[in-house]
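Peer 1: sequence unknown, structure follows:
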């Protein structure tokens, strides 16, 4: 009896040692995964500020908090368990899901680029009957729902890429890494977004007369800089959307995956150029693919 108990305790101790050793690798895996999803993080960060444009400034942080809270809930309660179950029962489905999300990103990116360059001459001649009047509260709810819907797509990509990075690790490591990545990225993205949307208010406060002249000058500079920064951020977000979506799809197809790897290896001596060339090729490919998907969507709508 004592011998059996000692053997059981030895097994438990060995299991604890293995789990502890695997968990020691968590920081490395979190850093590795964060690097892989950096493009999606840039996209998420660049897209979100637009959802508070035109709303009451006093509600901006509340809206960002609502989006962040729902984003974290989606990652932790909905997406992570679903991806873990898929990875266990149907690992073959992870790749197609990633590619489907990539196609959506390309489509959204193309739509944004198209809206930047297309002109709608009849947009200024709509009658008042064509415009639906809604209250600020309804507009806020609509914006939050739209932001959460977009974030759900981006979050699913983040969670799927995180799982793909740690798929060969022990289950405790998979769970802890996915938990850490979800929390870290959500806090980083929406913390930065909150700072961006309130930067002009900070600048106005700094520019008040009771501050030092250098502080006032800096505050005025922030106020002048933020509109250009937000415009640049929207362009960066669109470019990241096309780049990330196309790269996800490319890595799911052996031929294009090898082509990207060969391009990267050919410029390995100049890492910055290799990264830029890869991003440029993926961005152009994403724009072309998004245009094709848009034509298909239009055709399906006409048929339906």
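Peer 2: Arrived safely. Here the structure is a predicted model, which is why all the values come from computation and not from measurement.
Peer 1: all contacts plus neighbour counts: C-alpha atoms, from now on.
Peer 2: Will do.
Peer 1: quick one: what helix or strand has the residue lying closest to residue 36 once chain neighbours are set aside in it?
Peer 2: Nearest residue to residue 36, sequence neighbours excluded (C-alpha to C-alpha, 6 or more residues apart in numbering): residue 161, at 7.6 Å. Using DSSP states H and E, residue 161 falls within helix 136-166.
Peer 1: circling back to that earlier point, just to check, the residue nearest to residue 36 is in contact with residue 33?
Peer 2: Yes - Residue 161 is within contact range of residue 33, at 7.4 Å (criterion: C-alpha atoms under 8 Å).
Peer 1: Around the residue nearest to residue 36, how many other residues sit close by?
Peer 2: 22 (other C-alpha atoms under 10 Å).
Peer 1: Please name the residues that touch it.
Peer 2: 33, 36, 37, 98 (C-alpha atoms under 8 Å, 6 or more residues apart in numbering).
Peer 1: The third one is in contact with residue 159, isn't it?
Peer 2: No - using C-alpha under 8 Å, residue 37 is not in contact with residue 159, being 9.2 Å away.
Peer 1: Now stretch 259-270: buried residues?
Peer 2: Buried positions in stretch 259-270, judged by neighbour count with 16 or more other C-alpha atoms under 10 Å: 260, 263, 264.
Peer 1: can you redo these as CSV with secondary structure and distance to residue 297?
Peer 2: Listed next are those as CSV, based on DSSP: H, G, I helix; E, B strand; the rest coil; distance: C-alpha to C-alpha, whole Å:
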residue, secondary structure, distance to residue 297
260, helix, 28
263, helix, 32
264, helix, 33
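Peer 1: These into CSV, with extra columns for distance to residue 88?
Peer 2: Compiled in CSV, these are given as follows (distance: C-alpha to C-alpha, whole Å):
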residue, distance to residue 88
260, 29
263, 34
264, 32
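Peer 1: Show me which of the residues you listed is closest to residue 214.
Peer 2: residue 264 (46.0 Å; C-alpha to C-alpha).
Peer 1: For the closest one, give me its contacts.
Peer 2: So residue 264 contacts 274, 275, 277, 278 (C-alpha under 8 Å, 6+ apart).
Peer 1: Compute the distance between it and residue 251, please.
Peer 2: 13 Å (C-alpha to C-alpha, to the nearest Å).
Peer 1: With residue 8 instead?
Peer 2: The value you get for residue 8 to residue 251, if C-alpha to C-alpha is used, is 45 Å.
Peer 1: So for those two, which sits in the more crowded spot?
Peer 2: residue 251 (18 against 12).
Peer 1: Second structure for comparison follows:
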């Protein structure tokens, strides 16, 4: 009997030890899980901030694809483009980005620089367009029916989105500090989904804002409501212009910054070091707002560099690259 009691006592002791071990394992797993979650959230926020310039431009560019189409088709068109954007990011670009990250990481900096040059080119082209004497835009062909025009608009928007999405994914991947294929892939997917929701949610609000304003102006019960509706209708062109201007400035800033950091990685950091020195001097001159001044000066000079580079690229692309491509593809 005493032997049985001793055996039961040993079993109880082992059970207590096992419970303690399980509790320790659970606590460790919980801490690791919290750390991983915090790392994912932190990397997602940082990567999203890095891609801000492209996001703003994407938001500013997309509304033009629903112009001159029936109002009832605006939101369905935005939804189609958003679905195409998700496909671009998650099905095509995410696997390609992860393969490059794991098997050819040395390609990431050159690809980032190419993307940065593209942003500088796009930003500079918009600046040139603003100051040009004539409108170089092509009018919509009036012979197309609404359904055909919608299809072409959606296809064009998804192609443009592919280029911008590729830049977003490359910038995001370069900004992720976490290690491990799963974690990096998760952050990349979260940023892709979050940015797509942000961009096309904002686009949906923008394209329907004038309709909402018109409804408020016509059917509002209060005088204040009607006045607000009229203000929305009148103010939307200025809002779109402001967003476009901010998007252009952000493209030049982000593009210039990416190219400068790439040059620095290849040992040509003279311009970057000069910008850092100028920003530091400006910050020391205003110690009350040192960090803000340093950031503003750095961003402004990065943008100036981006504009200068873009102004060089615009004629090169128009007079050299495009004619060569036409010859190759004939």
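Peer 2: Perfect, I can see it now. From a predicted model like this one, the values you see are computed outputs, not experimental measurements.
Peer 1: Just give the TM-score of the two.
Peer 2: TM-score of the superposed chains, computed with TM-score structural alignment, normalised by the length of structure 1, equals 0.84; 291 aligned residues with a C-alpha RMSD of 3.0 Å.
Peer 1: returning to that earlier point: what range does the helix holding residue 161 of structure 1 cover in structure 2?
Peer 2: Helix 136-166 of structure 1 lines up with residues 146-176 of structure 2 when matched by TM-score structural alignment.
Peer 1: what's the helix or strand where residue 61 of structure 1 lies aligned against in structure 2?
Peer 2: Residue 61 of structure 1 is part of helix 60-73 when elements are defined by DSSP H and E. Using TM-score structural alignment, helix 60-73 of structure 1 lines up with residues 74-87 of structure 2.
Peer 1: On the three-state scheme, residue 178 of structure 2 is what?
Peer 2: Recorded secondary structure, residue 178 of structure 2: coil (DSSP: H, G, I helix; E, B strand; the rest coil).
Peer 1: Hmm, residue 38 and it touching each other?
Peer 2: No - shown here, residue 178 of structure 2 and residue 38 do not form a contact pair, counting by C-alpha under 8 Å, at 10.4 Å.
Peer 1: Between these two, which has more neighbouring residues?
Peer 2: residue 178 (15 against 12).
Peer 1: rewinding a little: between residue 37 and residue 159 of structure 1, which one's more packed in?
Peer 2: residue 159 (26 against 21).
Peer 1: quick one, what contacts the more buried one?
Peer 2: By C-alpha under 8 Å, 6+ apart, residue 159 of structure 1 lies in contact with 75, 79, 80, 83, 178, 182.
Peer 1: By neighbour count, which of those residues wins?
Peer 2: Among the contacts of residue 159 of structure 1, residue 178 has more neighbours than the rest - 29 neighbours, counting by other C-alpha under 10 Å.
Peer 1: Quickly find the element holding it.
Peer 2: Short version, using DSSP H and E: residue 178 of structure 1 is in helix 171-206.
Peer 1: Check which helices and strands that helix sits against.
Peer 2: helix 2-23, helix 26-36, helix 38-47, helix 60-73, helix 136-166, helix 213-251 (3 or more C-alpha pairs under 8 Å, 6 or more residues apart in numbering; DSSP states H and E).
Peer 1: average distance between the fifth one and structure 2?
Peer 2: Once fitted to structure 2, helix 136-166 of structure 1 is off its aligned match by 1.9 Å on average (mean C-alpha distance after the TM-score superposition for structure 1).
Peer 1: What of the longest one?
Peer 2: Its matched residues in structure 2 lie on average 1.4 Å from helix 213-251 of structure 1 after superposition (mean C-alpha distance after the TM-score superposition for structure 1).
Peer 1: That helix versus helix 38-47: what angle between them?
Peer 2: 130 degrees (axes from the mean of the first three to the mean of the last three C-alpha atoms, to 10 degrees).
Peer 1: Ok, the fourth one next?
Peer 2: Using the same axes, to 10 degrees, the inter-axis angle of helix 60-73 of structure 1 relative to helix 38-47 is 150 degrees.
Peer 1: Tell me how far helix 60-73 of structure 1 lies from the chain's centre.
Peer 2: 14 Å (C-alpha atoms, centre = their mean, to the nearest Å).
Peer 1: try the shortest one
Peer 2: In terms of C-alpha atoms, centre = their mean, the gap separating the centre of helix 38-47 of structure 1 from the centre of its chain is 4 Å.
Peer 1: ok, how many other residues are close to residue 82 of structure 1?
Peer 2: For residue 82 of structure 1, the neighbour count with other C-alpha under 10 Å is 16.
Peer 1: and it, what is it in contact with?
Peer 2: Here residue 82 of structure 1 is in contact with no residue (C-alpha under 8 Å, 6+ apart).
Peer 1: What lines up with it in structure 2?
Peer 2: Aligned partner of residue 82 of structure 1 by TM-score structural alignment: residue 96.
Peer 1: Show me which parts of the one helix or strand its match maps to are buried, residue by residue.
Peer 2: Secondary-structure assignment from DSSP H and E places residue 96 of structure 2 in helix 94-103. Under the neighbour-count criterion of 16+ other C-alpha under 10 Å, helix 94-103 of structure 2 has 94, 97, 98, 101 buried.
Peer 1: That helix: average distance to aligned residues in structure 1?
Peer 2: Mean for helix 94-103 of structure 2 is 0.8 Å (mean C-alpha distance after the TM-score superposition for structure 1).
Peer 1: Moving C-terminal from that helix, which element do we reach first?
Peer 2: Taking DSSP H and E, what comes next after helix 94-103 of structure 2 is helix 108-131.
Peer 1: so what does that next one touch, helix or strand wise?
Peer 2: helix 146-175, helix 223-265, helix 290-316.
Peer 1: Using TSV, lay out these together with distance to residue 77 of structure 2.
Peer 2: What follows is those, written out as TSV (distance: least, C-alpha to C-alpha, whole Å):
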stretch	distance to residue 77 of structure 2
helix 146-175	7
helix 223-265	19
helix 290-316	31
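Peer 1: Indicate which one of the ones you listed is closest to residue 9 of structure 2.
Peer 2: So among those, helix 146-175 is nearest, using C-alpha to C-alpha, at 56.1 Å.
Peer 1: Just give the number of residues close to residue 147 of structure 2.
Peer 2: 11.
Peer 1: From the contacts of residue 161 of structure 1, list the buried ones, please.
Peer 2: 33, 37, 98.
Peer 1: Out of these, the closest to residue 235 of structure 1 would be?
Peer 2: Closest to residue 235 of structure 1, out of all of those and judged by C-alpha to C-alpha, is residue 37, at 18.6 Å.
Peer 1: any idea what the closest one aligns with in structure 2?
Peer 2: Under TM-score structural alignment, residue 37 of structure 1 pairs with residue 51 in structure 2.
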